[in-house]
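*Asks:* Fold the following.
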Amino acid sequence: MLRKLLIALLPIALLFSIAAQDDKSYSADRFDVDVAAQYDRSLLVEETVTFRFVGGPFSFVFRELPTDHTDGITDIVAGMDGTAWPQGTGPGQVEITGRDPIVITWHLSPTSDAVQTFTLSYRALGVVEGGEAADVLDWQALPDEYDYDIASNRTTVTFPAEAQLLGQPEVLAGKSEITVEGNRAVFTQGNLSAGDPLVVRLNFASGSFSETLPTRQIQTAAQNSRAWLWIVAAVATLVGGILLSFAATRPYRRPAVARAEQLLHKPPNELPPALAASLTGDATASVGWPHALGTLFDLAGRGLVTIEETVEKKWYNNAEFNLTYHPQAANLRPHEQELLDLLFTDKSGAPQTTVTSTEMGKLVTSSRWKRYTDRVKEELRQGGFVDKATEDGRNRVMIWGVAVMLFAFPLFIAAFLLSSFFGYWSLLLVAAVFTVGLILTLAGVSISTLSAGGAQQAAAWEPFKRFLREVSRGKAELPDAAYYDAYLPYATAFGYAGDWMKRYADSGNDRVPAYFRALSPDDGSMAAFVAVMVATSSSGGAASASGAGAAGAGAAGGGASGAG
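*Replies:* So this is what the prediction gives:
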C-alpha cells in the first residue's frame, strides 16, 4: 500500500521539483567595463558585474572571452566582492579553460537571494590596429550572448596621453551616451535587455601607438598579398572543369532533331503509350506511374482488365475500386505482361484475379515496381531507341561530378582549419572545386540517352503529345467525343489524366469506357470514373516521385556571460 502511495505521489513531487528549479532568476545591477589602451596596442580590461540572485540556489557564474580579433588574452584574474579567487573547481575557486573562447567559471557555494559583485581582469593583446590613415581601436564591451537584464552599464576607455583622438568616439552596435574627458571616453547606458550589444570605436592619428603592428594584422596583410594566387588557382580550376565537362560529354552529343510546329491529331505509329511517353519525357527516358497507368488503360481497352466501383466516394471516405484480370490470348509486349504480373500476383508469385485500388497503391510503391520500369527500359534498348553506351557514359560523368563535389567537403574542412595560415582566400579554390563537380553533374544530367532512332521517334510523337496537352487544357478540340476514350491511355501516360477526364466531363458526354462499371450507372458514372483516375494517380504518386547580435561588428571582445 505504501509503495502504491509513493508511486502516486512521485509525479507530484517531480512537478514541485521542476517548479522549484524554475523559481529562480537573476539580473545585473551593473555591468561596468574599464579599458586601458596601452602603447604596445594591447588593452588592459577590468569587468565588474553585480548580480542580483532571486531564489536559487545558484552554483556558478561564467564568462567567455573570444580571442579572435586579438593576438591572445593573458593575465586573467577573477574574483568576487573585491577578493581574487584561486584557480580550482571547488566553491570559492575560479576555473579557467579553453583557448577560443577562454571560459572563466566562478564556482559558488549554493547561493540564494543574494547580491554579489564579480570582477575579471585580463590583457587583450594586439587589439589596436594600425593604418596609414588612423590607428583604430574596436572593442565589444558587452558579451555577444547573455540572458539577463542589465540595469546600468558604464564603459570607460582610457588611452595614452600622447595619443591623438580623431573625431568623436563611435558606437558601432547598441546605444550609448558618449562623453570625452581628456584621454578618456565614457559610454553610459541603462535598462539593457538580454542580448543588447555594445561595440565602440576610437580612431587615433596614425603613429599614436607602437610601430609594431598586431601579429594578426601582419598575418592578414601577408595572406591578402597572396590572394591573387588563390584567385588564379580558382579560375584555372573552373576553366579546366568547364573544358573537362565539355570533353567528357562531347562523344555523347547528337544533333538536335527538327521539331514539327504543327500539331498531330493521331498517333504517328503503333508504339505503346508507355514507350511513347518515355521517349518524349526527360533525357533519360525515365519511367513513372503515369506510364503504368496508361498501360493499364490500354490493356483494359483491349478487354484484359475491368474496373468496378465497390465503394462510392463520400465526405467521410474515399472511393474504392476492384481491378479484375480476364486472361485471354493476346500478343502482349514484355512490359505489359510485367504490369499484369505486378498487379495480379501476390508476393509469393501466386496468381490472383482481383486487386483493389488500395492494394494497387501499395504495389506501385513496393520493390516489385522496379521490375516494370526495368522492363520498359529494356524494351527501349531492344528497340534501338536508347543507346546503352550513352547511358553508361552519362552515368560515368555524373559519378565523376558527385565524386568531385564530395571531395570539396574535406577540402573545405582543411581550408577552414588552416585559415590561420592561408586565410580564407583558400575557400575560393574549394568553391571552384565544388562548382566543377556541379558542372560535371549537370552536364551528365543533360546528356540524352536516346539513340538517333529514339530521337527521331521522340520528334515524331511530340506533335501528338502537344495536341493531347492542348485538348486537356481546352485549347484544342477532338473531332469526336469517342476519341476521349481512344486516346485516354496516351493522355494518361503523358501525364494529362486528370485534366483529360475533366475536359471529357465538361464536354457533356456521360459515356464511360466499356471496361468501367460504376455503382450508380444512372447517376454520376463520369464522376466515378474521374474518381478512379484521381485515386490511381494519387496512389502512384510516391512511386513516380521516388524513380542580431554584435558579432557582425568584427570587433575584439564580446563572448558570453551567465549564471546558474
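
*Asks:* For the rest of this, base every contact and every neighbour count on C-alpha atoms.
*Replies:* Noted.

*Asks:* would you say residue 172 is within a helix?
*Replies:* No - under DSSP: H, G, I helix; E, B strand; the rest coil, residue 172 sits outside any helix and is assigned strand.

*Asks:* quick one more, to check against the first:
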Amino acid sequence: MKNGTKIGIALLIVGGVLFSLFARNFSAFSTGDGRSLRWARYDVTIDNVDTSANRYDVTESYVLDIETGPYSFGFAEIPLNRTENIDNVTVSDAGAALTPGCIDVAGYYCVTNDGKWLSIKYFFRSQAQSGQTRTIDIRYTVYGGLRSYEDGDQLYWVAIPGDREFPIDEALVTVNMPAGTPIDKTASYPDTWKENVQGSTITWQSPGVMEKGDELEVRVQYPHNPQMQKPDWQGGYDRERFYVENIQPIVSLILVILGALIGIGTVALVLVRFMTRGRDPQALLAPEYLTELPDEELPGVVGLLLDEKFDMRDMMATLVDLARRGFLVIEQKDKEGVFGMFGSTEFVFHNTKNFAAPLTNYERELMSGIFGYNFAKDEVELSDLKEKFYKKIPGIKKAMYQELIERGYFEKSPDSTRQRWYTMGVIGLVLGFLGIWFSDGLSFISPLIMAPAVGVVIGSAAAFLFADVMPAKTQKGSQAATNWRAFRKYLDDIEKHSDMQQVSSKFDQFIPYAVMFGIEQEIIKRFANVLTTMPTWYYPTSVGGPWGRGYRHNPTPMTGMGKAAPMSGMDNMGGGFGGLNDMSQSMSQGLNSMSSGLTRMLNDASRTMTSAPKSSGSGGFSGGGGRGGGGGGSRGFG
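*Replies:* Here you go, the predicted model:
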C-alpha cells in the first residue's frame, strides 16, 4: 500500500472517530432555506410559586427581530420528565391573545401532551416579514416541579434551552418567590450570569450574546415546607444524581483506564510484534551495486521479493522472461481500420511448444491462462484474453507467494501475514466505531462510556496501518533483496559503470528484470546504439522489413533458447536484407518498435488480463446534586 493511501486511510480513521464522537450530538440550528431571525430579548419570569401545592407559573417573553422572512409560526418543546404536569398554556402575539385550537391558521395555537413532552405550536396573527419585530409571550403552569428535601426545598428550572435555532442578544431570568420567603442558596449553570438577590426576588442577567447551543439553568433553595409532598419523579432523580456524583466518577475513571489499556496496550503490542518479528534481518553484505545478475532468480519472484506484493508488473516480467527463455514469441501486428483509418495494434502470443524445459507452478498457471489447458493452442491474440484471463490471477498470485516460501525467502506468505493484520484491523475498527455509536444509549452509565471503544479504534488503526510492514524476510531473503537492489542501482547508471559495447550481449538477459523494475524503456534506449542482434522472441511485424511477412513457427528450437540471434539469421523468419544500411535501418526500426510496442503490450496486457465482466449492481444544596433542572427542551420557528 502506497504511503499516500496509508495517510488517506489514517485521516479517514481519525475523521470517523471524530464523526462518531460528535455527529450523534449534532443538531442543525438553521432552517436551511435562507431565512433567519434572532431573539433581541429572551426573558423568563417564574412567579406565583406555591410551596405547599408544588406549583408555579412560567412566562417566556420574546422580542424577535426578523432578519430574513417570512415566518408563519413558532414552537416550544418542553420535557415533562421532571414535572408532574404542565397546564394552563396561553400564547399572545404583541399583547393579543391567540386562540387555542389545533388548526394551522394564523392567530391559533395548539398544545399537545404525550406524557413525555409538552408541545406548543403557535401561528403569528400575520406573517412575520423581513425587517419586522414581533413580541411573543408564552405562559404556562408547572405542577410538581419543586423538589422536597428536609434541609431545604428547591426550585430548579432550565429557563433557556440550548436547543434553539437562533442566537439571543439579551436575556433576563427572574424568580419571584412568595413574599417573606428566606432565600438560602442560589445558583446558575453556567455561573457567568450576573446574579442579583433582593428580598424574595432573584434575577440573572446574561453576560453577552447567547449563541446557538448555549443554555441557562437556575436554582433556588428555600426553607423546607412540610406541607408539600415530594413529587413522584424525585426519588428516581435523586438516585440518579447520587450515582452521577458518587459512583459515576469511579466508573468513568475505570472506563478511561480500560480504554487507555486497550488503546495503548494494543499499539504497544503491534510495535513489539513489528520490532521483534516484522523487521527484515540485516543483510550480511550490502554492495553498492552489482554489474551482474546476483543469481539466476526469476524476475517475477524478484519483484515479489522486493516489495512483498503481487502486482501485474511481476506477471508481465514473467511473461517477458518466458518469451526470452523460448516458451513463446510475442508478435506485434497492425490491424487495418475502415478506409485506412481507425486502425489498431494487436499483440499475438505464439506457443513455441517448448515442453522440455521445466516451469514453476506459477509459470504453468500463466501459460495455461494464455494457451489453454495443457498449452494446447498454437497462438492467441491478446484481445481474446479479455474477461477470461482474470480467473487465473488468484492462482498465479498464490503460486508466486508459495514460491517465495519454497525458495527460503519467507517463512510464511507475506500476503497471508499482511491480510491477517488487515483483517484484525478492519474488524476492530468496525467493532470500535459501532461501540462508539451505540454508546450514546448507555451514556447514563458514564459520559465516557465510549472510552474502551475509542481504545479499540486506536489499537485497530495501529494494526491496520502496520499491516504492510509485518511480513518479514528470512536472512536469505533479506540478503537476496539487498543484492537485487544493488543490481537495480547498476541498471539505473549502467552507462556509468560499464562499456555498453561489452555488455550489449546481456540485453536479452537484462530486459525481463528491467520490466520488473519498470525501466524497460530506458534500458532499450541505452542499448539501442550498441546492439547487433535482435531478440528472437519479440516480432514487430507492423514495422515491415525482415519482419514484414509475419512470424512463422520454426520447428527447430530457437537459437540459445531465446537468446538474441544475429540479424542475418532473420531470413528464415520472414524476409532478407539488402545490405548493411538496410540491416542498420531495420535494427533501428525494430528497436524503436520494441521500445514503444513492449511498453504498450505490457499496459494492454495488464488491462486485458485483469478485465472482468461487468456485474449488474455550586455545591452545598440540600439535595439533587449538580445540574439537572426541569424545563428546557427546544424552541424554534417556521
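
*Asks:* Fetch the TM-score of the aligned pair.
*Replies:* Here the TM-score for the pair of chains, by TM-score structural alignment, normalised by the length of the first structure, is 0.62; 485 aligned residues with a Cα RMSD of 6.0 Å.

*Asks:* what comes up buried for the longest helix seen in the second structure?
*Replies:* The helix that spans the most residues within the second structure, counting by DSSP state H, is helix 580-610. Neighbour-count burial for helix 580-610 of the second structure, counted by 16 or more other Cα atoms under 10 Å, picks out 583, 586-587, 589-595, 597-599, 601-602, 604-606, 608-610.

*Asks:* need the next SSE after that helix, C-terminal direction.
*Replies:* From helix 580-610 of the second structure onward toward the C-terminus, using DSSP states H and E, the following helix or strand is strand 630-631.

*Asks:* Once aligned, what mean separation remains between the helix or strand following that following strand and the first structure?
*Replies:* For strand 630-631 of the second structure, the following helix or strand on the C-terminal side (DSSP H and E) is strand 634-637. In the superposition against the first structure, strand 634-637 of the second structure averages 4.0 Å from its aligned positions (mean Cα distance after the TM-score superposition for the first structure).

*Asks:* where's strand 634-637 of the second structure relative to the chain centroid, distance-wise?
*Replies:* 35 Å (Cα atoms, centre = their mean, to the nearest Å).

*Asks:* how many other residues sit next to the residue lying closest to residue 351 of the first structure once chain neighbours are set aside?
*Replies:* Spatial nearest neighbour of residue 351 of the first structure, chain neighbours left out: residue 345 (4.3 Å); criterion: Cα to Cα, 6 or more residues apart in numbering. Residues near residue 345 of the first structure, counting by other Cα atoms under 10 Å, number 15.

*Asks:* Can you report how many residues neighbour the aligned partner of residue 441 of the second structure in the first structure?
*Replies:* Residue 441 of the second structure maps onto residue 417 of the first structure when the alignment is built from TM-score structural alignment. Neighbourhood size, residue 417 of the first structure [other Cα under 10 Å]: 12.

*Asks:* Not counting sequence-adjacent ones, nearest residue to residue 599 of the second structure?
*Replies:* Leaving aside its sequence neighbours, residue 599 of the second structure sits nearest to residue 521 (Cα to Cα, 6+ apart; 7.2 Å).

*Asks:* mind listing what that neighbour touches?
*Replies:* For residue 521 of the second structure, the contact set (Cα atoms under 8 Å, 6 or more residues apart in numbering) comprises 595-596, 599.

*Asks:* Among the residues you listed, which one lies nearest to residue 239 of the second structure?
*Replies:* Sorting the contacts of residue 521 of the second structure by distance to residue 239 of the second structure puts residue 599 at the head of the list, at 76.0 Å, by Cα to Cα.

*Asks:* Can you find the partner of the closest one in the first structure?
*Replies:* By TM-score structural alignment, residue 599 of the second structure lines up with residue 533 in the first structure.

*Asks:* my guess is its match meets residue 498, correct?
*Replies:* Yes - shown here, residue 533 of the first structure and residue 498 form a contact pair, counting by Cα atoms under 8 Å, at 6.8 Å.

*Asks:* For residue 590 of the second structure, see how far away residue 98 of the second structure is.
*Replies:* For residue 98 of the second structure, the distance to residue 590 of the second structure equals 94 Å [Cα to Cα, to the nearest Å].

*Asks:* cool, and residue 514 of the second structure?
*Replies:* 18 Å.

*Asks:* Surely residue 509 of the first structure is within a helix?
*Replies:* No - the assignment for residue 509 of the first structure, made by three-state DSSP, is coil rather than a helix.

*Asks:* Let me see the contact set for it.
*Replies:* Residue 509 of the first structure neighbours (Cα under 8 Å, 6+ apart): residue 481.

*Asks:* which residues of the stretch 401-550 of the second structure fall in helices?
*Replies:* Remark: helices assigned in the stretch 401-550 of the second structure by DSSP state H, counting those that start in this stretch are 414-438, 451-465, 475-492, 494-497, 500-503, 507-517, 520-527.

*Asks:* angle of the third one against helix 520-527?
*Replies:* Read that as helix 475-492 of the second structure. Orientation check (axes from the mean of the first three to the mean of the last three Cα atoms, to 10 degrees): helix 475-492 of the second structure against helix 520-527 gives 50 degrees.

*Asks:* Give me the contact list for helix 475-492 of the second structure.
*Replies:* 280-294, 302, 305-306, 408-410, 497, 514, 517, 523.

*Asks:* For the nearest residue to residue 445 of the second structure once chain neighbours are set aside, give its distance to residue 441 of the second structure.
*Replies:* Leaving aside its sequence neighbours, residue 445 of the second structure sits nearest to residue 248 (Cα to Cα, 6+ apart; 6.8 Å). Distance, residue 248 of the second structure to residue 441 of the second structure, by Cα to Cα: 16 Å.
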